[in-house]
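S.K.: Got a sequence here, can you build the structure:
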Amino acid sequence: MSKLIVDGNWAAADVAYRCVDFAAIYPITPSSTMGELADEWSFQHKKNIWGAIPQIIEMQSEGGAAGAMHGALQMGALATTFTASQGLLLMIPNMYKIAGEQTPFVMHVAARALATHALSIFGDHSDVMSVRSTGFAMLSSHNVQQAHDMAAIAHAATIRSRVPFLHFFDGFRTSHEESRLTRIDDDVLHEMIPDSLVLENRARGMTPDKPTIRGTAQNPDVYFQGREAANPLYEKTPEIVQECMDKFAKLTGRKYKLVDYVGDEKAENVIVAMGSACETIEETLPHLPKGLGLLKVHLYRPFPTAAFLAALPKSVKRIAVLDRTKEPGSIGEPLYQDVKSVVGDGVVVYGGRYGLGSKEFKPRDVKAVYENLMQNTLHHNFTVGIDDDLSGLSLKTDAAFRVEDPGFKTAVLYGIGSDGTVGAVKNIVKIVGENSDLYPQSYAVYDSKKSGGLTASHIRFSDAPIKSQYLVEVADFISVSNFMIAQRFDVFHGLRSGGTVMINTSLAPDVAFANLPKDTQEHLMRIRANVYFLDANRAAAELGLGNRINTFIMLNFFNLTKVINPKDAAESAKVAIEKTYKKKGMDVVQANWAAVDQASKYLVKYNMPSSVSNFAPDFVPAMTLDAPAEIAGTLGEIAAQRGDAIPVSRFRVDGQFGGGQYPVGTSKYEKRAVSDKVATVDIDKCIQCGKCSMLCPHAVIRIKAMTEQQAEDARAKGIKVVPMKTPELGANMYFTINISPADCTGCSVCVKNCPVGALSMVPARDVMAENQAAFNAAEEIPNIEREKLNLNIPKHVELLPHYFEFPGACAGCGETPYVKLLSHLFGDRMVVANATGCSSIYGANLPTTPWTSDSKGRGPAWSNSLFEDNAEYGLGMRLALNQKRDNLKALLFELGIADVEQIFDETDAAKQREIESNLRAQLAKIDGPRARLAESLVGEIVNKSVWIIGGDGWAYDIGYGGVDHILHSGENVNVLVLDTEGYSNTGGQQSKSTPFGASMKFAIGGKDHAKKDLGMIAMMSGAYVAQIAMGANQAQAIRAFREAEAFNGPSIILAYAPCIAHGFALQNGVSHQMQMVQTGAWPLFRFNPDLIANGQNPLTMDSSVDNPMPLEDFLKTESRFGAARAANPQFNKLVDLAKANNAYKSELKKHIAQFAMLHKPEVKENGEG
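M.R.: I've put the predicted structure just below:
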């Protein structure tokens, strides 16, 4: 049996792949990598234990995956899937069917929180507890090794029992923890799953050679009896599972029971738990008084009553049951109710909750539960790990309590999302595992931001297996990959006395230390830390590695910690580098080898002074000083990484903050300063085209036009102002352009696309103070009135107020410019239904959000429901708004208001505002409840612009049914599809929008079928349809948005959005959009059915392919195609198919337009169609 360093997802997927014929998959965090691995292994022709290559298929949704598996199972195949959270819920209908038909099957779940008052991608048991009534057996793993072992036991037990199994482990805490694994050999799995049982299962499969009828509809006379007939199978299942565990023990030496007991054999106080918490409780027990125990539940369904009672010491008086879920309104959570039912009245049983949404569960929490049990002070329905000062349910904990083995070697490496630190840590752990007998453990903590958020990678090394399922609290080594982290957060408070600090910065050591916060300097001196400074950014630049600093972080970790011999680490790193980068050429490999050899050259030992710097700063505040109290309070605590301590009383009953709804416009107060280099502009070179402002993915570039008096006032505030170069806004108008360096991500999109080179990238520290002050002052300059602007001109659009600013998207994101443009045009009257995905995460991820309001308090009203239902969600918004307008109209007629029909016929938004104001004045003079009711609705005079936003994974796949429905509904809704040609939010899996030949996750060898043409499909529905690429044609994008919004019916805009998953530097995103259009793969067009009634062609082609860019040339510029070319010998055939498909669709669109002209609607004399 081989020993590997892997995470829990790999551990489960490895067994699952080898034990099945078929897997239907769909991406969802944190389970996605299981499906990715299965797809990769299948492409590599790795075989299962019967010598066959499992077939892996990605479906359009989890519901689709469940249906496909159900079909495969009916044919006698062995199948699996991997899922979590909402995805698991979508499988519930099929789970009932599969269980009811007593079909062997195993699904593997990285257990995750459900979306309730908010979405959470993090771990708890809410999802798996929601399916406990389906009839699936449920088997729980508690660590990475168990995720491997229990997967094998589940696959063995299901085929023996004919009961389907759900095997689960904690999302992130287990699924993403890297640890040492002893791999199960194929012969062991084969012994666990004998061929005879496989053949029996296959024989039960449907075949026309022995026809059967399944899935009948039954009547009241027999349905009940049929439901009860399965009882014997469920009664035998616990015994079968234990038999499989016993056989597994004989084959591997690793022993398990349905319920494992650890602790005092005469314990009076016992905790019952499932999942990774069991490891922490077991680790803590030796540090507590005698008389305590722990029951670790593995088999949860069918609940193993006999095994539970046999394992429970007869001496027990009190039990605390820990559930990692919440069921509002119940008498207790699921595991508690089961335990309470089993033990009866002779033992006092308390139920409590912990760890929701990956909340930390630490030894101090374990101690608090046991102490309250021992003192008989525990109350039912308790919580632990939070401060519930509202209901008084939380237990007080001892913050100083620690149990971590002093023999552990521990480290925490802090970074910024997408900077490579997390990847460096994964390599560190693998290298240590391969070069020593140490047991490694790594676990990364990060938020949902797409990039730029704080990451913390926690590492432990030990001579024995590690049970600590919580973050490192005391570290021997702490590194910081970005100096801003050390200035903003108290990251060194957990450093052990005499520990080592490594800080990456381009500043000279003396300057850097002097600029550390005063408290940090004092702390490092007090504990006599060993301080090192690393200039990895200079190293990467000098060695031609761009901004990739992870190798320098990794090698200097080994140089300073000596966890293993640094020379051995360097040799292992070189082997890994060659394996990773050989496809890119030996020059790339050698550059990375040089980084390994020269890493220590850029590391400097710093001798701390005897006293703190005279000018030592305080910590940079998490929110700017001008942030309102509501934002600086709770949200400020979250931004400062102190959200764990926020008490329950600070939240409203709906889980939100403060007295109002979640506040808008909060991102402007965070000022994350995540980039060492930022954009700056030479206003004298600027030609005032507004291109940089429009293309900026992060809304950090602002242009303003102003009068002569305003210009004088601006100059007095340090704002650079020049005369406007064009007269369309009037004579004597002035112009300013300013950039917020604290919000700039350093993506360089503006620099790459300025037609005159007026922008450049400079060190942030050189311009931060001056440019930020100018930007802030310029924001006070009033915007030009909308009515004075020509909104077909891009630079005029950029003079409108910003309603979307500073999102936490990837640097250079291709999606956000479209969202920003949309908000410019309609933001003051816009309602947004946003599908779960990238746009919902950068759009509304705590602590701050980019959607904001104008000086009049108006702005987009934004909401997210789920991934799969966004089209329907937005349609519901539209229908409710329609109903409000209808109700208002009826009330105005009833109240005798004049010209009601004319009021509601008005379509101009500015005039609607005037009407609204006049109506309010009229209604204020009318007494009575009907007038008050009308007043509550008068805002509906201004017709709201409903926009339904999401990515291609939503629109092409999981939500396509809803999109199709609303496009045929006739209702006035607008759909914006941010098309990245893949599932960006879950890590870059293929969608139906992925083009021919692109290598994405779930399509490693290149997608072998055509991209779905959603635009062409939509054209058949009578909707307005446009396909745009802002980088290729900004004016066309603006026109499409305006036409779509003006169209009185459904509209859909398909917006091409470059993504990091495409495999090129996003600073070149605009040129890639141009090239995509030039190849003919993304033609720009607008299809407006309104033109048909006037005898005009509804299809306008806005791009020409008279001189097309060869598709082959474009494919060479993106590694998603290069990877497929290297992996797939048939790649050139895929390219030919793609070219033929593009030509075919181009011709087909023309024929559709001609067909529409031939079948234009007849216009009646009264104007009705």
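S.K.: Every contact and neighbour count from this point should use C-alpha atoms.
M.R.: OK.
S.K.: could you pull out the helices for the stretch 851-1000 of the chain?
M.R.: Here the stretch 851-1000 of the chain has its helices, by DSSP state H, counting those that start in this stretch, at 870-894, 900-905, 909-924, 929-937, 952, 960-967.
S.K.: out of the ones you listed, deepest packed?
M.R.: helix 952 (a mean of 29; mean count of other C-alpha atoms under 10 Å).
S.K.: Gly961 and Leu89: what is the separation?
M.R.: Remark: distance between Gly961 and Leu89 (C-alpha to C-alpha, to the nearest Å) = 18 Å.
S.K.: now for the helices of the stretch 851-1000 of the chain, which one comes closest to Pro794?
M.R.: Pro794 lies closest, by C-alpha to C-alpha, to one member of the helices of the stretch 851-1000 of the chain: helix 909-924, at 20.4 Å.
S.K.: And that closest one, what does it pack against?
M.R.: helix 929-937 (3 or more C-alpha pairs under 8 Å, 6 or more residues apart in numbering; DSSP states H and E).
S.K.: For the helix it packs on, name the packing helices and strands.
M.R.: Here helix 929-937 touches helix 870-894, helix 909-924, going by 3+ C-alpha pairs under 8 Å, 6+ apart.
S.K.: before we go on, could you also do this sequence so I can check it against the first one:
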Amino acid sequence: MDIFSILTGRRYRLFDYVGHPEAEHIIITMASSSETVEETINYLNAKGEKYGLIKVRLFRPFSTKYLLKALPSSCKSIAVLDRTKEPGSTAEPLCLDVAQSLFNAYQNNKIETLPRIIGGRYGLSSKDFTPAMVNAIFNNLKQEQSKNNFTIGIIDDVTHLSLPYDKRFEINKSAFQALFFEEDSHLDQSLSSLEKTLGNSKFNYVQSFKEIDYKKSESKQVKHMRIDSKPIKAPYLITNADFIACQNVLFADMDNALNNIQSKGTLLINSSLTSKIFWQSLSANVQGAIIEKKVKLYIVNLKNLKTHYRIGEASISAFDTCFLYLNNGYVYSNNLAQLCTKIISVNTSKQTNFNTISIENKSDFESTLLGKLLRGNEEILVGDLPIDGSYQTNTSIFNTTRTLKEKPDWNSESCIQFGAFSMACPQGALRIKVYENEYLDTKSIGFKSIASKDFDLMNYTIQINEDQCNACNNCIEACDVKTIKLKPHFNMENSDWKYFKSIPEFDRTKIDITKISQQQLQEPLFKYSTGDDGCGEAPYLKLLSQLFGDRLLVANATGASSIFFWDFTNDSLVEKPRRKRSCMVKLVI
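M.R.: Down below sits the predicted model:
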């Protein structure tokens, strides 16, 4: 370690101690969690506490000698944190090593007193590790009967070993915190220009990182940014932002962005609507939250702005430039004045919506595990998880409804009923059905039908599920006679599809699968994938599910197929096909 210090200028010991020189309560941990613990200790010690931290720099081989050197003689209790759970073990690896080392040292008279040692787990289920959790761990240490083998960050209603913590506890109150909810991913260079511009000021320190969505379509990323006049050490997510910007209004509603904004914060949403109509379009829940928190609401139509603005020597995206305009104390530029008439303040003084539009069994659904996950609900209990490890399939149907400017439209008069367009659809959103006259809907103007060419005295209909179609154009390119064309979409109720679903599936025993026109009558058991729009992998999987049904075994390695097969909230299979994930790596030759 001394040689490393000479070569790099950075000095590390096997165990580094920080905190009060006469600390009574100590946390032992390693990796990124140590930075969060250190900042929290500095904050609490300034208020009169005697807390300390030992950072483990080298876990294996474990050195008892250097651990004892780092341990203050005043220590009364220790909490050892592991980011893992070992079923069947009495404790986790780091805790066992620390306990064994101190026990042997006490037996061999190397230390006068044996501190109380408890173990704990953090970061399970990818939960963030925050100062509020550190504070709860120290509070547990100070109890006469501390909870051992505890878990922090999740709610364990099975073993009841989780520690409660106050989410309102904060230590870095001087930093300005901002969240940017963005659709898909933009150029990294343009996004980083904002942080560089802010950081170039000698008065500013900037921290920025992103949450990246794993989905390949309808995806989002959330940028977390902190600005302060002193160095920032906060390796955890922002949950109480001063400013939030959303490229889509759905982020404010479906992704619970408003849960992460503080009272009297600023909310900017991209919208083409006027301020009055926009306010009326918001749900009762969103309006109520904005009024309750006294949020200042603004809208901007990004399509009416230039893609980038020159701020100083940097070229900054329009979305980020809006942040600089609304927070003009950080950077001055004449170009910001161009946004004066583009960013509109919304009058939120009166609530116009009082009844949230309900869907069938909405309240029941939102209380389920799937409903909580789709809503981004952090309050998921261990008891919510199925004890046998089996999960619901066909969950991709619950993905956010797509907003399309155009959608495929079927011209029944020119249709030759070939079926290639249906086979090309990666979503399974374009379907064909043949049915008896008794199912013919004569009431709906939009519901079309013609006489079937393959089956006498039966009706033939092509229908599009507007909620799941992504307008990838695959069906249009596959149709030689151009029966399918894109037409403007006005977001009308998907009533024709709802009626189409009620029509029974055609008898598979009467289908000649060697003819595409008939084979496409088979119900797909793979649909609504979250792969790339127009994904070339999905149509093959959909076709296989039609041909083989519950006799199909799907084995995948990684890539797009793992996203729409192995994520519980985006499972594209309708129960019957079996799938198996392998550990092999895909080779590209």
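S.K.: care to give me the TM-score?
M.R.: TM-score of the superposed chains, computed with TM-score structural alignment, normalised by the length of structure 2, equals 0.89; 570 aligned residues with a C-alpha RMSD of 2.9 Å.
S.K.: got the helices and strands packed on helix 929-937 of structure 1 as TSV, with distance to Gly67 of structure 1 columns?
M.R.: Shown next, in TSV, are those (distance: least, C-alpha to C-alpha, whole Å):
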stretch	distance to Gly67 of structure 1
helix 870-894	22
helix 909-924	47
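S.K.: of all these, which lies closest to Cys686 of structure 1?
M.R.: Closest approach to Cys686 of structure 1 among these is made by helix 909-924 (32.5 Å; C-alpha to C-alpha).
S.K.: what range in structure 2 does that closest one sit on?
M.R.: When structure 2 is aligned by TM-score structural alignment, helix 909-924 of structure 1 has no counterpart there.
S.K.: likewise stretch 82-102 of structure 1?
M.R.: By TM-score structural alignment, stretch 82-102 of structure 1 lines up with nothing in structure 2.
S.K.: Can you list the buried residues in that stretch?
M.R.: For stretch 82-102 of structure 1, the neighbour count (16 or more other C-alpha atoms under 10 Å) marks 82-92, 94-102 as buried.
S.K.: Run a quick neighbour tally on the counterpart of Ser77 of structure 2 in structure 1.
M.R.: Residue pairing (TM-score structural alignment): Ser77 of structure 2 is matched to Arg318 of structure 1. By other C-alpha atoms under 10 Å, 21 other residues sit near Arg318 of structure 1.
S.K.: for the one 4 residues further on, same thing?
M.R.: Number of residues near Leu322 of structure 1 (other C-alpha under 10 Å) recorded here: 27.
S.K.: Is it in contact with Val272, as I believe?
M.R.: Yes: using C-alpha atoms under 8 Å, Leu322 of structure 1 is in contact with Val272, at 6.2 Å.
S.K.: hmm, back to that, how about the match of Ser77 of structure 2, what does it touch?
M.R.: By C-alpha atoms under 8 Å, 6 or more residues apart in numbering, Arg318 of structure 1 lies in contact with 268-270, 347-350, 373.
S.K.: Mind picking the one among the residues you listed that's closest to Ile485 of structure 1?
M.R.: Closest to Ile485 of structure 1, out of all of the contacts of Arg318 of structure 1 and judged by C-alpha to C-alpha, is Leu373, at 41.3 Å.
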